[in-house]
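Asks: Sharing a model that was predicted from the sequence below.
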Amino acid sequence: MDTAPPQGTDELTYRDATEADVPELVALVESAYRGDSSRAGWTTEADILQGQRTDPDGVRDVITSPGSRLLVVERAGEPIACCQLEHRGDAAYFGMFAVRPGLQGGGVGRRVLAEAERLAVAAWGVREMHMTVISVRDELIAWYERRGYRRTGRTTPFPYGDERFGLPQRDDLEFELLVKNLAEGGTGRPR
């Protein structure tokens, strides 16, 4: 884990989300991916998906499901990022990753991902981290590849017609599985 925060910032702290965090976490995830506010960061999906990214029920499910946790990342007591970890046998699933748009590109995401990998290994002894990314998100996939994730070519269809996942603006969306081996010392230490 990165022990020294970037110059001019406070240290990041991590905690498990509670149901009281749901409204703030929904707003954080939405701001990172959808609408005009997301355009301040580079993770926006506003050009490929409109509508919602998540909702209170979806966030609450992650918080309360067995073998799942939603990490809240705070700086000076203020939530600035979050991510989901779910135990799936020899692997952990990483999802619902969001960093406040104005803070993207400054190393926060890299540090959160590294800490999530470390926590997954420490808590569950997993050998791999899995995630799914919309396959047309080339810049985002490249970011994960630089952090040791590899494309598998294994895809699942986007849930067209289910507005809980947004309103697609194109007809070629699908999710691709990305995998990182954590057993060979690849526990997410920043490069």
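Replies: Yep, it's here. Numbers count the residues shown, from 1 in each chain.

Asks: Every contact and neighbour count from this point should use C-alpha atoms.
Replies: Noted.

Asks: the helices in the chain, which residues?
Replies: With DSSP state H as the criterion, the chain has helices at 22-33, 35-38, 56-64, 108-124, 138-145.

Asks: which of the ones you listed is buried the deepest?
Replies: Burial of these is given as mean neighbour count (mean count of other C-alpha atoms under 10 Å); helix 22-33 ranks first at a mean of 21.

Asks: Tell me the helices and strands packed up against that helix.
Replies: helix 35-38, helix 56-64, strand 78-88, strand 91-99 (3 or more C-alpha pairs under 8 Å, 6 or more residues apart in numbering; DSSP states H and E).

Asks: Output the helices of the chain in TSV; the columns should cover distance to Pro101.
Replies: Below are these laid out as TSV (distance: least, C-alpha to C-alpha, whole Å):
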stretch	distance to Pro101
helix 22-33	5
helix 35-38	6
helix 56-64	19
helix 108-124	11
helix 138-145	14
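
Asks: thinking again about what came up before, export the helices and strands packed on helix 22-33 as JSON lines, with columns for distance to Gln50.
Replies: As requested, those are exported to JSON lines (distance: least, C-alpha to C-alpha, whole Å):
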{"stretch": "helix 35-38", "distance to Gln50": "7"}
{"stretch": "helix 56-64", "distance to Gln50": "17"}
{"stretch": "strand 78-88", "distance to Gln50": "21"}
{"stretch": "strand 91-99", "distance to Gln50": "17"}
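
Asks: so which of those comes closest to Gly186?
Replies: Gly186 lies closest, by C-alpha to C-alpha, to one member of the helices and strands packed on helix 22-33: strand 91-99, at 13.4 Å.

Asks: okay, pairing it with this:
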Amino acid sequence: MSTSPRTELLLVRPLLASDFLSELTALLHSSYGRLARMGLRYMATHQSEAVTRERVEGGTCLVAVDGGRIVGTILFRSPEQTAGCSWYDRPEVASFGQFAVDPAIQARGIGLRLLRDAERLALASGAHEFALDTAEPATHLVDWYTRLGYRFVEHAQWSHTNSRSVILSKRLPDDLHPFRRHTIRPASTAPAEAAKAHAGFLGQRE
């Protein structure tokens, strides 16, 4: 009998001050392990807890929680927080990164739910495009994002990686733009209040 969590019952919320960054960092290392074994040096394959803290402070970190355990995460960056290449520097582009799901329960919809919630944050931020970067040799990831409507925009070379990256982006649907009336407050500045504010917007369920 499977003991994997039911996706619709997972709690998706902003990272709280009471969450352990050591747990989040371990999840990242584990989730990116396959990429590390491919010889790809993503930041998340080896980053320290201090780097995890620095990165989550640069955006809104969402986590998927099952039974009190963090089993997935995604880091949303508003257009104001997105920069580093010509596409990221455009004022209408939001982005995401540090996207991970526990390898033991991947391919069961958890990552897709996190991504959809991050897309809603992008809409609320006023973005028209939602972008990411990933290593060019990680063709399985490029294919997955392509199936979800993301398209190739440009290449980038980051100083911390050992391979060329591709920038993929998705045009956000105009018919969902009423979400932009919401104001996004980073969870790192007011954890309890941010969690309450996001609860209805993200459709959280215990």
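Replies: The structure has been received and is ready for your questions. This structure is a prediction, so every number in the text was calculated from the model and none was measured.

Asks: And the TM-score between them?
Replies: The TM-score (TM-score structural alignment, normalised by the length of structure 1) is 0.74; 159 aligned residues with a C-alpha RMSD of 2.4 Å.

Asks: which position in structure 2 aligns with Val108 of structure 1?
Replies: Using TM-score structural alignment, the partner of Val108 of structure 1 in structure 2 is Ile110.

Asks: before we move on, what about Pro79 of structure 1?
Replies: Matched to structure 2 by TM-score structural alignment, Pro79 of structure 1 sits across from Ile70.

Asks: burial count for that match?
Replies: By the measure other C-alpha atoms under 10 Å, the count of residues near Ile70 of structure 2 is 20.

Asks: for Ile134 of structure 1, same thing?
Replies: Quick note: Ile134 of structure 1 (other C-alpha under 10 Å) scores 20 neighbours.

Asks: so who does the closest residue to it other than its chain neighbours touch?
Replies: In space, and not counting its chain neighbours, Ile134 of structure 1 is closest to Phe175: 4.4 Å by C-alpha to C-alpha, 6 or more residues apart in numbering. Taking C-alpha atoms under 8 Å, 6 or more residues apart in numbering, we find Phe175 of structure 1 in contact with Thr132, Val133, Ile134, Ser135, Thr155, Thr156, Pro157, Phe158.

Asks: shouldn't the fifth one be in contact with Val136?
Replies: No - judged on C-alpha atoms under 8 Å, Thr155 of structure 1 makes no contact with Val136 at a distance of 11.7 Å.

Asks: which residues do these two both contact?
Replies: Common contacts of Thr155 of structure 1 and Val136, defined by C-alpha under 8 Å, 6+ apart, comprise Glu174.

Asks: Is it correct that Val56 of structure 2 is in contact with Ile74?
Replies: No - the pair Val56 of structure 2 and Ile74 does not pass the contact test of C-alpha under 8 Å, sitting 9.5 Å apart.

Asks: Enumerate every residue touching the residue nearest to the match of Val108 of structure 1 when sequence neighbours are not counted.
Replies: Of all residues not flanking Ile110 of structure 2 in the chain, Thr7 sits nearest, at 5.9 Å (C-alpha to C-alpha, 6+ apart). Thr7 of structure 2 sits next to Arg108, Gly109, Ile110, Arg113 when contact means C-alpha under 8 Å, 6+ apart.

Asks: quick one: what's aligned to Arg171 of structure 2 in structure 1?
Replies: In structure 1, Arg171 of structure 2 lands on Asn181 (TM-score structural alignment).

Asks: can you count the residues close to the closest residue to its match other than its chain neighbours?
Replies: Nearest residue to Asn181 of structure 1, sequence neighbours excluded (C-alpha to C-alpha, 6+ apart): Glu128, at 4.6 Å. Neighbours of Glu128 of structure 1 under the rule other C-alpha under 10 Å: 23.

Asks: My guess is Glu128 of structure 1 contacts Arg88. True?
Replies: No - with contact defined as C-alpha under 8 Å, Glu128 of structure 1 does not count as touching Arg88 (9.7 Å).

Asks: about what we covered before: pretty sure the match of Pro79 of structure 1 contacts Leu24?
Replies: Yes - taking C-alpha under 8 Å as the definition, Ile70 of structure 2 is a contact partner of Leu24 at 7.0 Å.

Asks: List the contacts of Val136 of structure 1.
Replies: In this structure, Val136 of structure 1 makes contact with Leu173, Glu174, judged by C-alpha under 8 Å, 6+ apart.
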